[in-house]
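S.K.: Could you look at this predicted model? Sequence included:
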Amino acid sequence: MKIVKILIQTVVILLLLVALVGWLLPSEMAISRKTNIDAPASQIYEVVNNLKVSQEWSPWYKIDPDSTVYTFEGPESGIGAKMSWTSNNPEIGNGSQKIIESNKPTLVKYEMTFEGFEKPSYASFIIVESGGQSQVEWNYEGDVGVNPFYHYMTLMMDGMLGPYYEQGLQDLKTMVENMPDINEESDMEMQTEMDSMTVNE
């Protein structure tokens, strides 16, 4: 019995130490990846400003495309457009993504919620055009809250999610560079082409 008591005390002490270290770790995390796309900023903006089109390039759709259910609310694109998803796959879970800021053609910002986390996270695309080519920066910022054990996640997130962001940007680049060039006068044609890519609600 004495050995059992010592083991229990040791486990409790270790858990307390892990929790204490967790409290000292940051609760906030950030991920950022960039790529250059041979396309005007307006063309890239139209793609990332439409959540339904994200199925064509987003890495998250590839994880569990058969059993994840997506629903859409609000306008087709721009501020207020919202996508929600449900999945039994623990890599996907349940959550939502909503466009909260949209400044053509340089910025699209999303608010994201994930089941099990108390605070929303934010992602954004910053697009800077120069000489017919555009630099696209995909950012993510999140806060895991007060749970000290979640704080350990902030040390691993860049390594875990970074490759997904890199693949997503590569797929976005491939998609956009294979679309016809557009200008302000051909926005309608661009929208028509993207409408053909959207998923059914």
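M.R.: Received it, and whenever you're ready, just let me know what you need.
S.K.: C-alpha from now on. contacts and neighbour counts both.
M.R.: OK.
S.K.: Tell me the secondary structure of the residue nearest the centre of the chain, please.
M.R.: A centroid search over the chain (CA atoms, centre = their mean) returns residue 123, at 5.7 Å, as the residue closest to the centre. Classification of residue 123 using DSSP: H, G, I helix; E, B strand; the rest coil returns strand.
S.K.: Distance-wise, check residue 139 relative to residue 5.
M.R.: Separation of residue 139 from residue 5 (CA to CA, to the nearest Å) stands at 49 Å.
S.K.: Endpoint to endpoint, stretch 122-137 covers what distance?
M.R.: With CA to CA as the measure, the ends of stretch 122-137 fall 14 Å from one another.
S.K.: List the buried residues in that stretch.
M.R.: 122, 123, 124, 125, 126, 127, 128, 129, 134, 135, 136, 137 (16 or more other CA atoms under 10 Å).
S.K.: now for these, which pair is the farthest apart?
M.R.: Maximum pairwise distance among the buried residues of stretch 122-137 (CA to CA): 23.0 Å, between 122 and 129.
S.K.: want to compare, so here's the second one:
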Amino acid sequence: MKVLKYVGLGLLAAVLLFVIVVTTRPSRFRVERSATMAAPAEAVYAQVADFHAWQGWSPWDRLDPSVKRTYGGPASGTGASYAWSGNEDVGEGKMTITDAQQPSNVAIRLEFIEPFEATNTTTFTFVPAPGGTRVTWVMEGENTFIGKAFGVLMDMDKMVGADFEKGLGAMKQIVESKSAAPS
């Protein structure tokens, strides 16, 4: 009987400690990755400002070949939207371009519906660099308690950052091959 009491108290202490650790985590998060591409800013901008082009480089499109896509608004630029619904690896959500300044930046409202609800801001900036364009991909948002708890167990920057790196690598291949093609 005493053993159960001590086990119960130990579990309660572990849960309380975990809750304390979670509540001390930052309330905001930011994931950022950059790559330099041997292509003009206009070519890279076109890959981001048109959601139809994302199928060629988005790391998440490869996770579910049968994902259902819906496009809305203009074909590209401010107001363009893209919604998806897929398997458990890609979930369900929607992106809407809230600002597009050709060829310097694109801002996106990113709404996750499944497997969890969250709304984040994603931005892409395109800056001239030696040999081409420096592309920076950033996602920022608020950490809920669940997000903070997830962050204690998994490093979101490493996890999402790795996907950003894959996406930027695929985008680089696309824009560099198009830029190198003879006119």
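M.R.: Ah, there it is. Everything quoted here is computed from the prediction, not taken from an experiment.
S.K.: State the TM-score obtained for the two superposed chains.
M.R.: The TM-score (TM-score structural alignment, normalised by the length of the second structure) is 0.88; 179 aligned residues with a CA RMSD of 2.2 Å.
S.K.: I'd like the buried residues of stretch 122-137 of the first structure written out as a markdown table, with distance to residue 192 of the first structure added.
M.R.: Shown next, in a markdown table, are those (distance: CA to CA, whole Å):
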| residue | distance to residue 192 of the first structure |
| --- | --- |
| 122 | 29 |
| 123 | 26 |
| 124 | 24 |
| 125 | 22 |
| 126 | 24 |
| 127 | 22 |
| 128 | 25 |
| 129 | 24 |
| 134 | 23 |
| 135 | 25 |
| 136 | 23 |
| 137 | 26 |
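S.K.: Show the residue spans covered by the helices in the first structure.
M.R.: All helices of the first structure, identified by DSSP state H, fall at 2-24, 41-48, 60-63, 153-177, 187-195.
S.K.: Identify, out of the ones you listed, the most deeply packed stretch.
M.R.: Comparing the helices of the first structure by mean neighbour count (mean count of other CA atoms under 10 Å), helix 41-48 comes out on top with a mean of 21.
S.K.: So what does residue 158 of the first structure match up with in the second structure?
M.R.: Using TM-score structural alignment as the criterion, residue 158 of the first structure maps onto residue 157 of the second structure.
S.K.: which residues sit in contact with its match?
M.R.: Counting by CA atoms under 8 Å, 6 or more residues apart in numbering, residue 157 of the second structure touches 30, 31, 32.
S.K.: Show the contacting residues for the spatially closest residue to residue 113 of the first structure that is not a sequence neighbour.
M.R.: Leaving aside its sequence neighbours, residue 113 of the first structure sits nearest to residue 120 (CA to CA, 6 or more residues apart in numbering; 4.8 Å). By CA under 8 Å, 6+ apart, the contact set of residue 120 of the first structure is 111, 112, 113, 114, 142, 143.
S.K.: what's the counterpart of residue 120 of the first structure in the second structure?
M.R.: The equivalent of residue 120 of the first structure in the second structure is residue 119 (alignment by TM-score structural alignment).
S.K.: what do you get for residue 34 of the first structure?
M.R.: With TM-score structural alignment as the criterion, residue 34 of the first structure matches residue 34.
S.K.: which ones are touching its match?
M.R.: When contacts are counted by CA under 8 Å, 6+ apart, residue 34 of the second structure is found next to 134, 135, 136, 137, 165, 168.
S.K.: any chance of these in JSON lines, with distance to residue 57 of the second structure too?
M.R.: Output for those, formatted as JSON lines (distance: CA to CA, whole Å):
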{"residue": "134", "distance to residue 57 of the second structure": "17"}
{"residue": "135", "distance to residue 57 of the second structure": "14"}
{"residue": "136", "distance to residue 57 of the second structure": "15"}
{"residue": "137", "distance to residue 57 of the second structure": "13"}
{"residue": "165", "distance to residue 57 of the second structure": "11"}
{"residue": "168", "distance to residue 57 of the second structure": "7"}
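S.K.: distance of residue 96 of the first structure from residue 110 of the first structure?
M.R.: Plainly put, residue 96 of the first structure is 10 Å away from residue 110 of the first structure if you go by CA to CA.
S.K.: Settle it for me: which of the two has more neighbours?
M.R.: Remark: of residue 96 of the first structure and residue 110, residue 110 carries more neighbours, 23 against 19, as counted by other CA atoms under 10 Å.
S.K.: Test my guess that that one contacts residue 139.
M.R.: No - if you go by CA atoms under 8 Å, residue 110 of the first structure and residue 139 don't touch, sitting 10.2 Å apart.
S.K.: Now list whatever residues contact both of the two.
M.R.: Common neighbours of residue 110 of the first structure and residue 139 (CA under 8 Å, 6+ apart) are 123, 124.
S.K.: what's the residue lying closest to residue 142 of the first structure once chain neighbours are set aside in contact with, if anything?
M.R.: Leaving aside its sequence neighbours, residue 142 of the first structure sits nearest to residue 121 (CA to CA, 6+ apart; 4.4 Å). For residue 121 of the first structure, the contact set (CA under 8 Å, 6+ apart) comprises 111, 112, 113, 140, 141, 142, 143.
S.K.: got it, and residue 95 of the first structure?
M.R.: Contacts were defined as CA under 8 Å, 6+ apart; by that measure residue 95 of the first structure touches 84, 85, 86, 112, 113, 114, 115.
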